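K.L.:
no FASTA, just this:
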């Protein structure tokens, strides 16, 4: 069966600094029509920086949509036309104050394909060395170093709820076994 939905009409309803929102009228595979509300996002990266002793440099920051402080791996939005690898290098230093001699891709995921086209590129950073901490003006983060195996336990018992961090932690844990 062909599951493709054909766009009949598309209307942009919001054009923000980070996201755009549109409503598409689509023709379904059975010939019926429906609407799809779509959030367009430029994409992002996350990086799991691991020390020689298998500790991960995590960040804590307040996340307004959930009204809570979140423990997560460092991450950031891609600038227009920016290469994900270069974004990873930039965000790692900005948020943690570290650079890495070795950065490896762990793949990409769609964060919420039910309503957004955001793609998130995941990286593993090792052989860390000091750089310069330089968070964005509107970014207030605190770093915390936690053993990778403890983070896996925190994922499994529900203490870490951030999806990108869960994926990055579990992928890195499997890779480094």
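P.N.:
Happy to help now that I have it. Given the structure is predicted, the values throughout are model-derived calculations rather than measurements.
K.L.:
can we go C-alpha only for contacts and neighbour counts from here?
P.N.:
Noted.
K.L.:
Which helix or which strand is home to the nearest residue to residue 75 once chain neighbours are set aside?
P.N.:
Spatial nearest neighbour of residue 75, excluding adjacent residues (Cα to Cα, 6 or more residues apart in numbering): residue 46 at 4.0 Å. Counting by DSSP states H and E, the element that carries residue 46 is strand 44-49.
K.L.:
second one coming, line it up with the first:
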């Protein structure tokens, strides 16, 4: 294993200040002591965490969604995902997001792992779940939420990744985690 118990690269927080306190995101600025004893400033975003769901239909197709993402001013194809509410269990969040966004419930759930999508500027973590034995029950979109539900075979999804039609980082990472586990 590559991780050491005592990490010689650790930076120690000396002080912190909240620079921005938004609805979803919080921006912090910390002064830290570096491993060589010098100090530096670290600015980063605090995020409540999220889930992403790899939902598979009986024929092997995967459920995806196409959604407009404002920061990049365009639509993206991505796996169903969403923010963890305060105090919410991660599997309960995955179940809620699958139902709300794409209208499915799953009989079998497997937690596949955790990914950290933006380690240079955010503490966000995304919990990856596999959802199987799906039943369509109808979506429950939040107010102001608009998306299209898609289903793609693994070959179609591979082609969409290869062509650059799927570029969402959490989707690509979650699919990689699933493949590494033989799914």
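P.N.:
Right, received. Where do you want to start? Values in this document were obtained by computation on a predicted structure and should not be read as measured data.
K.L.:
Overlay them and tell me the TM-score.
P.N.:
Put the two chains on top of each other and the TM-score (TM-score structural alignment, normalised by the length of structure 1) is 0.94; 177 aligned residues with a Cα RMSD of 1.4 Å.
K.L.:
Mean distance between the strand holding residue 46 of structure 1 and structure 2 after superposition?
P.N.:
Superposed on structure 2, strand 44-49 of structure 1 shows a mean distance to its aligned partners of 0.5 Å (mean Cα distance after the TM-score superposition for structure 1).
K.L.:
before we move on, back to that, show the contacting residues for the residue nearest to residue 75 of structure 1.
P.N.:
Shown in contact with residue 46 of structure 1 (Cα atoms under 8 Å, 6 or more residues apart in numbering): 73, 74, 75, 76, 88, 120, 121, 122, 123, 164, 165, 168.
K.L.:
And it, what's its match in structure 2?
P.N.:
The alignment partner of residue 46 of structure 1 in structure 2, by TM-score structural alignment, is residue 52.
K.L.:
try residue 169 of structure 1
P.N.:
Aligned against structure 2 by TM-score structural alignment, residue 169 of structure 1 finds its counterpart in residue 175.
K.L.:
since we're on residue 118 of structure 1, how many residues are nearby?
P.N.:
When neighbours are counted by other Cα atoms under 10 Å, residue 118 of structure 1 registers 19.
K.L.:
ditto for the one 3 residues further on
P.N.:
The local packing count at residue 121 of structure 1 equals 24, with neighbours defined by other Cα under 10 Å.
K.L.:
Quick check: the aligned residue for it in structure 2?
P.N.:
Under the alignment (TM-score structural alignment), residue 121 of structure 1 pairs with residue 127 in structure 2.
K.L.:
distance from the host helix or strand of the match of residue 169 of structure 1 to structure 1 after superposition?
P.N.:
Following DSSP H and E, one finds residue 175 of structure 2 within helix 169-180. Here the mean offset of helix 169-180 of structure 2 against structure 1 after fitting is 2.2 Å, by mean Cα distance after the TM-score superposition for structure 1.
K.L.:
ranges for the strands of structure 2?
P.N.:
12-21, 26-33, 39-46, 50-56, 62-69, 74-78, 81-83, 104-115, 126-136, 147-152 (DSSP state E).
K.L.:
How about the contacts made by the spatially most central residue of structure 2?
P.N.:
In structure 2, the residue lying closest to the centroid (Cα atoms, centre = their mean) is residue 126, at 3.9 Å. Each residue near residue 126 of structure 2 by Cα under 8 Å, 6+ apart is listed here: 49, 50, 51, 52, 114, 115, 116, 117, 170.
K.L.:
can I assume residue 69 of structure 1 is in contact with residue 63?
P.N.:
Yes. Counting by Cα atoms under 8 Å, residue 69 of structure 1 does reach residue 63; the two are 6.0 Å apart.
K.L.:
ok, the residue in structure 1 that residue 66 of structure 2 lines up against to residue 171 of structure 1 distance?
P.N.:
Alignment note (TM-score structural alignment): residue 66 of structure 2 maps to residue 60 of structure 1. Using Cα to Cα, to the nearest Å, residue 60 of structure 1 is found at 21 Å from residue 171 of structure 1.
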